[in-house]
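>>> Provide a 3D model corresponding to the input given below.
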Amino acid sequence: MVRWVPGTPDRLQHAALELFAARGYEQTTAAEIAQAVGLTERTFFRHFSDKREVLFHGQQSLTDAFVAGVAQAPEDASPIELGRSALRSASAFFPDDRRPYSRMRQSVIDDNPALREREAHKLVRLGRSLLDALTARGVDDLTADVVAQLSVTAFGIAFARWIRADEHRSFEDVATDVVRRVGDVARQLEP
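I've put the predicted structure just below:
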């Protein structure tokens, strides 16, 4: 009988990612992932509904970080300052030591159309949660929608840049640079 070992979901995630990267997502089974860390397939399914969810575990924590950033912003914060606060809060989700894992994870996702679709869906849900948090703070619907979409877009661009092989800045520094650039471009849209 296998004894309980703390950190089982993390161990399964790391094993899955290594197998997906080495053998391909489609060629790897849940049983093989579990076996790689000395567990049964049944144990795998206690933690994840399917092998795809191994790559997206923690999505709610990221969403919670965005929403917490809005909630923790000063009362007099402008809508765009709320969006920046959400991004700063989410930056803590991406410490520098997570970068190699994130690079490998994104590589696996990029190689599979169904996983790319799931990743896009994740960003849509993140935008909706941010929109709800902004409207709860009293931001009008249109402004909240614009800020939520800009914040999620800035997050996506910052993440893609943060995982590049030639990037060494912190996620927060990269995100700050992207937000600054979004502001520069947005000012050019004024009539």
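>>> From now on I want contacts and neighbour counts done on CA atoms only, so please keep to that.
Fine.
>>> ends of stretch 51-66, how far apart?
26 Å (C-alpha to C-alpha, to the nearest Å).
>>> How about stretch 89-106?
Start to finish, the residues bounding stretch 89-106 are 21 Å apart (C-alpha to C-alpha).
>>> And the contacts of that stretch?
17, 21, 55, 62, 65-66, 68-69, 162-164, 170-172, 175 (C-alpha atoms under 8 Å, 6 or more residues apart in numbering).
>>> If you rank those by neighbours, which is first?
For the contacts of stretch 89-106, counting by other C-alpha atoms under 10 Å, the largest number of neighbours falls to Phe66: 29 neighbours.
>>> what's the spacing between that one and Arg84?
The spacing between Phe66 and Arg84, counted by C-alpha to C-alpha, is 10 Å.
>>> One more, please, to line up against the first structure:
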Amino acid sequence: MARWEPNASRRLAEAALELFTERGYESTTVLDIAKRAGLAKSTFFRHFQDKREVLFGEDPLTEHLTTAIAAAPAGADPLEAVVSGFDALGRNVFTPAHRTFAVRRRAVIDAHPDLQEREALKGMNLTASITRAIAHRGAPALMARVTAELGTLALKIAYERWSDLDNTDEFSAVARQALSEVQAAVLSTRKTT
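The predicted structure is shown next:
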């Protein structure tokens, strides 16, 4: 590919995932990634701080989710607002075209404890953002926090299911199902105590 072609960030991310899969995360250098993408090493650093950022840098997930929560109908309860966020993710982030990338990304992260730690931190930041978005809608602090925790758990379960290559369901359907199962599990704990 020519160095001037558009979508350098996406090309670098694709090249990185290919190399992480072929050689392993530790054995792949920034220079390797840039070469595979047909770009200069300096171009890599214009888009990413380091090779971890290829996996974690650009985060449209939080923005789409929290924007949709804020835009949910005024009468929506906190969980309904979270469902609006899941629907937005299905339209804008977790699209069928993105599934293969997500599957490969997940495999790389699952194979490396330090990347798993980074993913967990990303999840904590997401939960905090959801909490703020729900509280901004007027929910009491504890309700916002609990809703965000349940929503994040459902989102994690949905992402794991959706990023399985055998799954062909749309993300929003998978996320709605996961949230329903999380709610049912919470209710069933009340019956056993």
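>>> one step back: out of the contacts of stretch 89-106 of the first structure, which sit inside helices?
Of these, the ones assigned to helices by DSSP state H are Leu17, Ala21, Leu55, Leu62, Ala65, Phe66, Ala68, Gly69, Trp162, Phe171, Glu172, Ala175.
>>> mean shift between stretch 11-18 of the second structure and the first structure?
Superposing on the first structure and averaging over aligned pairs (mean C-alpha distance after the TM-score superposition for the first structure), stretch 11-18 of the second structure comes out at 0.4 Å.
>>> ok, now stretch 122-133 of the second structure?
Following the fit onto the first structure, the mean deviation recorded for stretch 122-133 of the second structure is 0.6 Å by mean C-alpha distance after the TM-score superposition for the first structure.
>>> still on that earlier bit, wait, which of the contacts of stretch 89-106 of the first structure is closest to Leu131 of the first structure?
For the contacts of stretch 89-106 of the first structure, the residue nearest Leu131 of the first structure by C-alpha to C-alpha is Phe66; the value is 10.5 Å.
>>> quick one: contacts for the closest one?
Taking C-alpha under 8 Å, 6+ apart, we find Phe66 of the first structure in contact with Ser85, Ala86, Leu87, Ser89, Ala90, Leu130.
>>> Report the buried residues of stretch 44-58 of the first structure.
Within stretch 44-58 of the first structure, the residues that qualify as buried are Phe44, Phe48, Lys51, Arg52, Val54, Leu55, Phe56, counting by 16 or more other C-alpha atoms under 10 Å.
>>> Any chance of CSV for these, columns distance to Thr135 of the first structure?
CSV is the format used below for the buried residues of stretch 44-58 of the first structure (distance: C-alpha to C-alpha, whole Å):
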residue, distance to Thr135 of the first structure
Phe44, 38
Phe48, 33
Lys51, 35
Arg52, 32
Val54, 32
Leu55, 30
Phe56, 27
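>>> Quick one: the strands in the first structure, in order.
Counting by DSSP state E, the first structure has no strands at all.
>>> center of the second structure - which residue?
Leu61 (5.5 Å; C-alpha atoms, centre = their mean).
>>> and that residue, how far is that from Asp87 of the second structure?
For Leu61 of the second structure relative to Asp87 of the second structure (C-alpha to C-alpha), the value is 12 Å.
>>> Also Asp169 of the second structure?
For Asp169 of the second structure relative to Asp87 of the second structure (C-alpha to C-alpha), the value is 13 Å.
>>> Those two: which has the busier surroundings?
Set side by side, Asp169 of the second structure and Asp87 show more neighbours around Asp87, with 22 against 11, by other C-alpha under 10 Å.
>>> what's near enough to touch the more buried one?
Residues counted as contacts of Asp87 of the second structure (C-alpha under 8 Å, 6+ apart) are Phe171, Ser172.
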